[in-house]
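Enquirer: quick one, fold the following:
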Amino acid sequence: MATFLYKLGRFAFRRRGFVALIWVALLAVAGVGAATASQPANDSFSIPGTEAQKAFDLLEQRFPGGNADGATARVVFRAPSGEKMTDPANKAEVTKTVAELKASSPQVASVADPYQARAVSKDGTTAYILTSYKVNAMELEDPAKDGLKEVGEKAQKSGLTVQIGGDALQEMPETGSTEIIGIAISAVVLAVTFGSLVAAGLPLLTALIGVGIGISSITALATTLGLSTTTSTLAMMIGLAVGIDYALFIVSRYRAELAEGRDREEAAGRAVGTAGSAVVFAGLTVVIALVGLAVVNIPMLTKMGFAAAGTVVIAVLIAISLIPAVLGFAGKRVFGRKARRRLEERAAAVAAGGEGVPEEKPNMGTRWARFVLRRPLMVLLVAVLGLGAAAVPAVSLELGLPDDGSQPVSSQKRQAYDMISEGFGPGSNGPLMVVVDAKGSDDARGAAQQVRKVITGLDGVAAVSPATFNKAGDTATLTIISQYKPSSIDTENLVGDIRDEASGFTSDTGAEVLVTGQTAMNIDISQKLNDALVPYLVLVVGLAFLLLMVVFRSVLVPLKAALGFLLSVVAALGAVVAVFQWGWLADLFGVEETGPIMSMMPIFMIGVVFGLAMDYEVFLVTRMREAYVHGERPGQAVVTGFRHGARVVTAAAVIMISVFAGFIGSSESMIKMIGFGLAIAVLFDAFVVRMAIVPAVLALLGKAAWWLPRWLDRALPNVDVEGEGLRRQLERPSAAQRHDRDSDPDAELTRV
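Expert: You can find the predicted model right below:
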């Protein structure tokens, strides 16, 4: 592979205009395709294999034209002090609002008058209008949302306190200035790392081109492949991350080759042949992690994973073709002025016979590696114990999906949530729906009455509505109000209790009982993600272990990489629990409401962080492997790897941390949690695992680190990531050189 990539790098450098034109043309074609494509449909969110989804599907069949999974909005009213919502003037205002909501959009399915639906609190101070829509929140059009907002604003002018909650208004989270600061830090880090604005701009430019092609392609193919507008979210974030990383490593290796005195074309070829090989295999690990999300069997998550994987593939292709082409355009400006002057002085000294060649001073990476080699056991113990301490809170990890109760206190959704909790009880914010399929029962109404009676007697049930039947009279729905808030463990236990009773209903009455509703759906999603966590982890880590074994020609190095990754992820989850569940340093990170950790967080962190962690592992350790294969002692190979790779890996990690940390400023608790979790995970993995545990373990293992059974060595394909085959080929004299040497009598005397 190294030889092929070497030739590709030289070709791209020589034909840089042609290669650059191809990529610009691809960007233009993708852009035109995206601009002319029809508007993609929003995902109809479904969770195959769950009871809640089964109930939704049943309702669509038995209640045609219904909106069981449609979006809902609660327009909540509170009377001024001393007044009640039953006062004639206030009642008239609410009645007028009901009429306006019905006329606000064709997507409105029903609007419940609070005075007829018993949606007025016992003390008379609070009332709410429940508005149901024909489509789910993702399919709700902007005019419908705007109409809802306008009705709420008009009602507010009456003197009543009016807030709107529910999932109908999917507000764009505010990320604040911290995200911009994160991007600015990335640019500064690149400039400091390279000491050249041109070199710093190359990774950003090529990463943006790759993301542009990827996102435009997703948009252009959205209708054909059934992709939604949300599919590109993960693709954009991962595409930028790996795009910058891959370009950073190849540009850095190109500069190192130039510093060793090679001409520009040769330097480009060797950079792509060596660092490019690492890029290809690092990209494969990321693709494995993203495609592996299909194991969860949530269609939206699967589509996001495949789309992001496609963007990663584009980033890899750009790194091994467009980067060497752009380096050809950059010329000597890939170095800063001071660096160019030092290189010229060094070249002049070498040409003069080597006298006066300045000695290379050990950088921070070299000094740190030598320190670890002197005290490997101490460094290993401190690093492992530190991550172990950070991981302790993960033992009490509670998973769930956030609701409006986790929104900032200042948000409209949160205020509506609190008003309903105070007026009607916390369970009113997330009612459960029980579906009674009485098609196999002789007495459908009797079965529904029995179900209602049993559920009413369960602990934690505040109220149960009378059964509502379909036209055929064989299916009924009941609404259950819990005594607890929707995202609590108590509500989860209540759903479990109802489902435990379901088997008894079936045996006694012949009716099948299913629990659904948004709250039950959230519980089922959390359970599905929990069940998929171990298979996903085994699949991703197992395939990556095999891939890294091929790359490093070792058994222990991939094992160490996988164990180190698991340690960093568990430590990061512990930090997330400490901040977002326990409330430690909550004020510092702007966490207004603690509660269960988003159920998607563990699997999401494993997928994203695993890809980035393996990037750092491949780029750092392949340089060590390269030095070891070329004859250096194991300890010296570690130092060489750090001398060439530590600075670049550090820069890449700081960039990722700053970008992810930018999301901590978001007003959305879920986005804030993701930003914090990814930032702290990269911090742990890059600076504790890769920079401390990796060299310490390699120092303790010595030559054993690179041990591979002979039978396995023969069985595994030799991909030559370290470029040993390339080096032998480049050092082997050509046929013309051998002919000249054989025909030269002086050469014969020299050989003798």
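
Enquirer: rest of the way, CA atoms for contacts and neighbours
Expert: Fine.

Enquirer: Thr125 against Lys84, yeah?
Expert: Yes. With contact defined as Cα atoms under 8 Å, Thr125 counts as touching Lys84 (4.8 Å).

Enquirer: and this one, please, so the two structures can be compared:
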Amino acid sequence: MGNFSVRVAGWCARRAWWVVGGWVVLVALCLGVGLGVGNRPAVTADYRVGEAGRAEGIAAEGGVGRRPVEYVMITGRAVGAEMPVDAGVVTAVTQGLAGVPGVVAVGEPVWSRDRRAVRIDLTLGVDEREAARAAGEVRARTEAVQRARPEVVVTQTGRASIGRAVEQQRGQDIARVEMITLPVTLVTLVLVFFSLGLALVPVLLALSSIAAAVGLSMVASHVFPDAGVGTNVILLIGMAVGVDYSLFYLKREREERARAGGRLCAVALVDLAAATAGRVVVTSGLAVVVSSATLYLVDDVIFSSLATGAVLVTLVAVVSSMTVLPAALVLLGRTSERRARRVPAGKVTGALIRGIERNPVRTLVAATLVLLALAAPILGMRITDMGPETHPRELAAVQAYHQLTDTFPEVKAIHQVVVRGAGPEATKAIADLALRDPSISGPATVRTSADGRTQVLDLAVPHFVSEQAAQDSLRRLREQYVPAVLGQMKGVEYAVSGDVARYVDYPRHQQERLPWVIGALLLVTLLITAVAFRSVVLGVIGVVLNLLSAAAAIGVLVWVFQGRWAEGLLDFTSTGSIGSRVPLFLFVILFGLSMDYQFFFISRVREAVLAGVPTRRAVFEGMRRSASVITSAALVMVTVFAAFVGVHLIEVKQTGLSLAVAVLVDAFVVRTLVLPSLLLVLGDRVWWPRSVR
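Expert: Sure, this is the predicted structure:
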């Protein structure tokens, strides 16, 4: 791998202008092709998992699949008073909502018990994943009705409206994150290199890698449909690894330049950097790619979309570091030489070395206990999906949703019993049983397919999906009421879906896949590390330390977000749980990113040992040579990830905080204290089964 890196870097360095120009053309081509073929978004069928997914498949085959519903609520202007309008006004509003594109049915007005509000249900004739656009058209009509009837308050909400508002909020948050991370990253790199030119190189390479990956992800979406999160992960991971890999390479080139003292040309210096840092970049990138690819094992469209984004942007970042970066270093020329002599010595690193040298066992035990303490809250982690009630209340659609559900609690959630091959009498019998349940309210409605073979029973649940009462009612429906009627019938297919079922089945599906993902992740980490350094012991160390690092980060996540103490500090409302997608995504991504620092540090130690330095002294030599790089890279990564803590969406906020904490823990505890201490304790045994020499 080292020879390959040298050959590629040398070829690019000798054709610097051509390579830089070719890279610009390649990025433009990736974007152009992506825009040309277009993005293929995931549809509702792509999200089906578990029993809920099976029920939705049966209903869709019968032509009675679930249609999204938007709710329009009419209330009077006077707070606390009876509604100052008559039925004629309500009829006029209802008529004003008719004929909206995408709306296939306008329900009869439903009055609240106190007669102070009216609800009108609008059924959309589109796929649930396309409902956000249709909801926007409905909103335009709702606002027109509001202008025509100023004597009442007309509000619109629903899952489609909330989804549309969340997507808009996500876009605004991402734009704000970019405004924060770019200048902060640039300032950090200027402080590292004392050169604006050198600082711009990693930032520009990261941005170009992100742009190319976005274009490629559009092409890939025709194989792995885009769940709407691909661009987010490309930005999140791309900025971090893009700057990270460039930083590793730049630091090594500057070190070689300072050591050469002007006796070597720019191409020779690039060759030296490629032989060492280039090899680390390729190996680390491969580790992130393979680790991210284990998310495909979840067999879920969202995780496949996350995996695709992470894999593509990492591959592009590795390619840019191997090709464009050497060319850019040659073009920068003497500027790098002048700046290379201004690298200050690390006093903190010296103090750490002295402390570890005095008692490595005590350092190892103390640091490990700290990590275990941080990881302890995992034992109480509660994983749930996020319902519409968990989204930020600053959004108008979410505010309207809470007003609606306070007035009409029956629209909070729904159970859907799908039956194929049984008569309507069986469906009615299920409804009779279910309506006796204290957590299920009427009236029940039944939709029948055109051929009469498939029925869908809709049952209202006056509880949010996150409430235990709603989940208990689902369990009784699945385990008691439905089997009591259909359990002995031959040739009958049935399953239960609905809002609560989706909420329950999605995390359950992930938990079933979790052993496969973790097993694959541990195996690839062990193999990549063992092969890279020709040591089984180092492979095992890598697995154990990555587990500790990831566990500590997720433990902090649980401590912060499952409680209420940090709500005001981080501006969120605790759901008492962690988003179902967050821990698994973090676990996989952190395993990949954690190996960056480990590979860079161990490669410096191994390099010294190969030069004849005893292992004990080589550990300290590796610390001296890698500390500033790891610290600088960690500061950049923390800046990128921490910026996501300021977004409004709680799952993105959780992800940003965890990644920032993980990088801090990994860089300043695991790779600075635990790993060096462990290497000192093990000595030459770390190179087993063969001597590094």
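
Enquirer: list the residues that contact Arg534 of structure 2.
Expert: Arg534 of structure 2 is in contact with 687, 690, 692, counting by Cα atoms under 8 Å, 6 or more residues apart in numbering.

Enquirer: give me the nearest residue to Ala686 of structure 1, chain neighbours excluded.
Expert: Ala653 (6.3 Å; Cα to Cα, 6 or more residues apart in numbering).

Enquirer: same deal with Gly31 of structure 1?
Expert: Ser216 (5.4 Å).

Enquirer: can you pull out the strands in structure 2?
Expert: 69-76, 103-106, 110-111, 117-124, 152-158, 383-384, 413-420, 441-448, 454-461, 493-498, 578-579 (DSSP state E).

Enquirer: tell me the average deviation of the fifth one from structure 1 after fitting.
Expert: What it means is strand 152-158 of structure 2. Compared with structure 1 after fitting, strand 152-158 of structure 2 deviates on average by 3.1 Å (mean Cα distance after the TM-score superposition for structure 1).

Enquirer: how far off centre is that strand?
Expert: 32 Å (Cα atoms, centre = their mean, to the nearest Å).

Enquirer: from the contact counts, what lies against it?
Expert: strand 69-76, helix 131-148, helix 396-407 (3 or more Cα pairs under 8 Å, 6 or more residues apart in numbering; DSSP states H and E).

Enquirer: hmm, 6 Å instead?
Expert: strand 69-76, helix 396-407 (3 or more Cα pairs under 6 Å, 6 or more residues apart in numbering; DSSP states H and E).

Enquirer: as a markdown table, those with mean neighbour count would be great.
Expert: Shown next, in a markdown table, are these (neighbours: other Cα atoms under 10 Å):
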| stretch | mean neighbour count |
| --- | --- |
| strand 69-76 | 23 |
| helix 396-407 | 20 |
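
Enquirer: so which of these is nearest Val192 of structure 2?
Expert: helix 396-407 (44.0 Å; Cα to Cα).

Enquirer: so that closest one versus strand 152-158, what angle?
Expert: 100 degrees (axes from the mean of the first three to the mean of the last three Cα atoms, to 10 degrees).

Enquirer: any idea what Ser482 of structure 1 aligns with in structure 2?
Expert: Structural alignment (TM-score structural alignment) places Ser482 of structure 1 against Val461 in structure 2.

Enquirer: look up how far Ile356 of structure 2 lies from its match.
Expert: From Val461 of structure 2 over to Ile356 of structure 2 the distance is 60 Å, taken as Cα to Cα, to the nearest Å.

Enquirer: more neighbours, these two?
Expert: When Val461 of structure 2 and Ile356 are compared for neighbours, Val461 comes out ahead with 27 against 20, by other Cα atoms under 10 Å.

Enquirer: any idea how far Val110 of structure 2 is from the more buried one?
Expert: From Val461 of structure 2 to Val110 of structure 2 the distance is 17 Å (Cα to Cα).

Enquirer: next, count neighbours for the closest residue to Ala275 of structure 1 other than its chain neighbours.
Expert: Spatial nearest neighbour of Ala275 of structure 1, excluding adjacent residues (Cα to Cα, 6+ apart): Ile250 at 5.6 Å. For Ile250 of structure 1, the neighbour count with other Cα under 10 Å is 27.

Enquirer: then the one 3 residues further on?
Expert: Arg253 of structure 1 has 23 neighbours, counted by other Cα under 10 Å.

Enquirer: counterpart of Arg113 of structure 2 in structure 1?
Expert: Checking TM-score structural alignment: Arg113 of structure 2 goes with Lys122.

Enquirer: pretty sure the match of Ser482 of structure 1 contacts Ala413?
Expert: Yes. Here Val461 of structure 2 reaches Ala413: they are 5.1 Å apart, a contact under Cα atoms under 6 Å.

Enquirer: residues in contact with Ala383 of structure 1?
Expert: The contact partners of Ala383 of structure 1, taken as Cα atoms under 6 Å, 6 or more residues apart in numbering, number zero.
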